[in-house]
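>>> after the sequence you'll find the predicted model.
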Amino acid sequence: MNALGILILALLVTRSLISSIADYLNLKALRHQLPDQFTGWYDPAQYARSQAYLRANTHLGWGVEIFDLAVLLLFWFGGGFAWLDGWVSGLVLSPVPSGLIYIGVLVLLKGLLTLPFGLYATFGIEARFGFNKTTWRIYLADKLKALLLGIVIGGPLLAAVLFFFNHAGDRAWCYAWGFTVGVMLLMQYIAPTWIMPLFNRFKPLPDGPLRDAITAYANSIGFALDNIFVMDGSKRSTKANAFFSGFGRYRRIVLFDTLVDKHTVEELVAVLAHEMGHFKRHHIVKMLLIGTAQAGLMFFVLSRFISYPGLFAAFYVPEVSVHAGLVFFGLLYAPMDMVLSIAVNGLSRRHEFEADRFAMQTAREGGRALAAALKKLTVDNLSNLQPHPFYVFLNYSHPPVLQRIEALAGL
């Protein structure tokens, strides 16, 4: 193994260790005493269940982390990358089809190897704690649909990247970046109307007090709104949520049916006021621009490594190729991406506070109603009330719920 291989190995192991340490600290931060803000919301037995839920998911996460790293190292040092590259080369295809097969085989193998963990998470942990409503038929159908979407959408995107880096020379990274950003923007339009309905049913919110209240609030802040839908989230889980998707006339508000069933009209309006706050404070555009910049940085760095012989020698592959270079660069770039995600998550947490403030200032009883909604969601989803600060720093895109409630109380 050369020096670059040693560096990649050290970075991958370090990333796994940091993630595991954060998980360990998060478990050690658990306290038996219920925070005062949740007195009357959590009973002792349910609070204990929330902590057991966290432990179960953390232990599963450790298992996945160890398994993934072990399989990668076995494949790496067992010459798997070189063997697969030799097999693909023997097919005597042009660079783009060869690359699609090479990367497709790796993705398929990873999906099959990690499938048991996904099954256990859904039909083991989620079922044990009363969340899972997914049947085997729905689960398998979801996997098949996701696979087909990966082929239909991911295949052409990967083919374009392979083509550019095989044929476009020094400007390949610019073309790949532009094409990828174009796909990202296109997905903002086609996902709400074409992709999400493949997995769930979306019914217009019927006329009544809730629709009237949402429409009146949207009008009061000058937010054009026509599409309000209820999604049948209950067919997979008892957990509740709400989200926005799309842009322009393709923009829609989506409420999980589980959310509508468990919250008052004022609480639902406050939740949507928070989501509208993201639009009014331009958070969506800012995060899209940051994602665009991240993609550009990744493709630029990729252009400096994709044909570097030392990178291929690190993985015992004798021949330089674009498809193998993409895979090896992904392993090299992963720790850097982790650092970038920490910065993006920090900005996202600040955005969440700003959206909470917007809801409090613009919705009727926004602060009280949003705090009540956050408490209900936390209890119903068995969320961790007191995560360790290092775990939050590393993983959270939203502030811990206690910080959000305290901020609402102090506004």
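Perfect, I can see it now.
>>> switch to C-alpha atoms for all contacts and neighbour counts from now on
Fine.
>>> wasn't residue 229 part of a strand?
Yes. With DSSP: H, G, I helix; E, B strand; the rest coil as the criterion, residue 229 is part of a strand.
>>> ok, it - contacts?
Listed by CA atoms under 8 Å, 6 or more residues apart in numbering, the contact partners of residue 229 are 202, 203, 204, 205, 252, 253, 254, 255.
>>> and for residue 210?
Contact criterion CA under 8 Å, 6+ apart gives residue 265 as the residues in contact with residue 210.
>>> what's the neighbour count on residue 261?
As a burial measure, residue 261 scores 9 neighbours (other CA atoms under 10 Å).
>>> right, and residue 29 touches residue 386 too?
Yes. The criterion here is CA atoms under 8 Å, and residue 29 meets it with residue 386 at 7.0 Å.
>>> end to end on stretch 358-367, go ahead and measure it.
End-to-end distance of stretch 358-367: 9 Å, with CA to CA, to the nearest Å as the criterion.
>>> hold the first one in mind and look at this next one:
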Amino acid sequence: MTLSANNFEHLFLGALALFVVLECVLTMLQTHAADRAARHLPEPFVGRLSEAAHRKAADYTGETAQAALLLTFLGAAFALLMTFGHGLTFLTALAMGLSSNMLVVQWTLLALLLGAAALLEFPFGWFARFRVAERYGYMRRERGPWLARTARETLAGWLVALPLVAVLMALLEATGEYWWVAGWVLWVLYLVWRWGFSTAKGLFWGRRAKPVDDPALVALARDYLAALGIEMTDLCIMTRPRSWDHSHLVLAGFGRRRRVVLFAHAAARLSRGELLALLAHDVGHIRHGHAFLRVVLFSLVGALLFWAAGQFGDSPEFYAGFGLADVPLDRPGTHAGFMIACAIVAFPVLFYPLRPVVNLFSRLMQYDADRFAAQVARPDDLVRALVRLHRDYATTLAPSRLYSLFHYRRPHAGMRIEAILTRAKAEGRPLDEARFPYGFSVLLAELDRPVLERSALARALADGREEREETESRRTVDEALDDRRYAVGLEVGNDPAGAEGNLKNDTAAALRTTKDEAVPDFLLRTPPKTPSVPAEKADGEGNEDDETPKTETTKEGDGARAKNNADTALSQPGAKDS
């Protein structure tokens, strides 16, 4: 069956209408879900967030959803402008006026299209990602620096894309009529490389990762992983890299031999039982082959997209249906650039229904890993770990399930906790019941100890630092590690757009607490006289993005301020913390 230009036009308009209507409905569901959830706190989070802060989070969630809807309208308008507004035709004519070489014409078309999209999105992105957060007090950056940095990043991304697009165009041109097969192969190779790189990256963090100097903890982790079929080669600690914003620890390596890299914020917050639960979660991903399944899924999605591009890449009706007139199909070449331009504009709309399917697959893998962890560890340890490591208190703790399915690949911490509790209740299993794997035994009292004492954590992160850097940061680490004046679990200096925050504040912030949260014994001990190095400086790389306001403290005023902040913790949230 041959599709006419009218068929393509009607298909695209129908998909565009579905896209806009569904996003409007999802936004209403998200706003109403946040409003309903604001009436009461989820039980696992009681004591970590005040009712007023929870109400504020609900309001903020509604406004961010509406700001995201504004970007949806912008995307739909841009798609209409580029297709039926003859924007692609205009850009093609402009590119052909600059060169007669078809490869250069296609490269210029893509460069102009990407540049136009970036310029159009910039002011609306500022409102959605900065202005709303600023109104609620969750944005600590000044407007000027934020705009300057975003502009630099946008320009840098566009400049980096230009040579990559040129190389891609040359490769596709060299493969002839099967360019779409070559494009899919490149996509699969990228997925495999990304999988292998992320798995092995922790093996090469030698300069930044420091061995844990606690034989009991190392033995506990090694024995537990051995009972789960994993051979631990090393246990290290480091501050979390920016690119691993969803991770708390990494089992790096291939096969059964793994290096455990524990990030400092998790080491500072968790007990040893909670650490075992997180280890079990990651082992669940490994044993169930989730990384490989993810590669297969995205390979199949890529195959569908490239197949569609290859089928219609030489069809005049296809281009006419999307408003791209006068495509020089009579000239020799693959014309892949014209197809890619149409794909950039139209495919996000045409394949919008695939988004919840892909997200559902990724979310099911998280639930599956949680189920495995609850079977081989104590469920309440896993629940407490999720609560303690959750940092996105600026948004609602109970988002709409449909909205979350369409917009997030990872389920919210509250959804994961609910699934764990529901399964334990269905099985009639007490939450504190330990079902450790065969061959592993441990005193339950040992599981309630903190992962690392404060001094041991500081020593591990300070190992290898130069004396000058240690001297400069002594005062900072003493203030950061001893200060327990956080409000409602929110870290100052972090943006609300993601679930994770500034790396520079990770370790120090992890040791802060709220008024209603029990303070671990090791935090109440007298700080050691031996100077420590701050966790945020331990990796040898400063964070220029830290906007945390510096607070000068004195011995006389520190206690009064701490008491005052603790009293107001349940009514005034701090800045949000993927």
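Received the coordinates, thanks. What you see is a predicted model, and the numbers here were worked out from it, not measured in a lab.
>>> higher neighbour count, residue 29 and residue 386 of structure 1?
The neighbour comparison of residue 29 of structure 1 against residue 386 (other CA under 10 Å) goes to residue 386, with 18 against 13.
>>> what's the more buried one aligned with over in structure 2?
Taking TM-score structural alignment, residue 386 of structure 1 has residue 398 as its aligned residue in structure 2.
>>> doesn't its match lie inside a strand?
No. Under three-state DSSP, residue 398 of structure 2 falls outside any strand and is assigned coil.
>>> ok, it touching residue 31?
No. Using CA under 8 Å, residue 398 of structure 2 is not in contact with residue 31; the gap is 10.7 Å.
>>> pipe the contacts of residue 229 of structure 1 into TSV and attach distance to residue 101 of structure 1, neighbour count and secondary structure per row.
Shown next, in TSV, are the contacts of residue 229 of structure 1 (distance: CA to CA, whole Å; neighbours: other CA atoms under 10 Å; DSSP: H, G, I helix; E, B strand; the rest coil):
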residue	distance to residue 101 of structure 1	neighbour count	secondary structure
202	36	20	strand
203	39	15	strand
204	42	14	strand
205	44	16	coil
252	37	19	strand
253	39	21	strand
254	37	22	strand
255	39	25	strand
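>>> reformat those residues as a markdown table; add distance to residue 41 of structure 1.
Converted to a markdown table, the contacts of residue 229 of structure 1 look like this (distance: CA to CA, whole Å):
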| residue | distance to residue 41 of structure 1 |
| --- | --- |
| 202 | 31 |
| 203 | 31 |
| 204 | 31 |
| 205 | 29 |
| 252 | 32 |
| 253 | 28 |
| 254 | 26 |
| 255 | 23 |
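>>> which parts of the helix or strand hosting residue 474 of structure 2 are buried?
Using DSSP states H and E, residue 474 of structure 2 falls within helix 467-482. For helix 467-482 of structure 2, a neighbour-count test (16 or more other CA atoms under 10 Å) marks 470, 473, 474, 476, 477, 478, 480, 481, 482 as buried.
>>> kindly report the same for stretch 157-176 of structure 1.
Under the neighbour-count criterion of 16+ other CA under 10 Å, stretch 157-176 of structure 1 has 157-165, 172-176 buried.
>>> neighbouring contacts of that stretch?
Residues from elsewhere that reach stretch 157-176 of structure 1, judged by CA under 8 Å, 6+ apart: 95-97, 99-100, 179-180, 183, 296, 299-300, 302-303, 322-323.
>>> among the residues you listed, name the buried ones.
Neighbour counting by 16+ other CA under 10 Å classes 95-97, 99-100, 180, 296, 299-300, 302-303, 322-323 among those as buried.
>>> any idea how far the lengthiest helix in structure 1 is from the chain center?
For structure 1, the helix with the greatest residue count under DSSP state H is helix 322-362. Relative to its parent chain, helix 322-362 of structure 1 has a centroid offset of 10 Å by CA atoms, centre = their mean, to the nearest Å.
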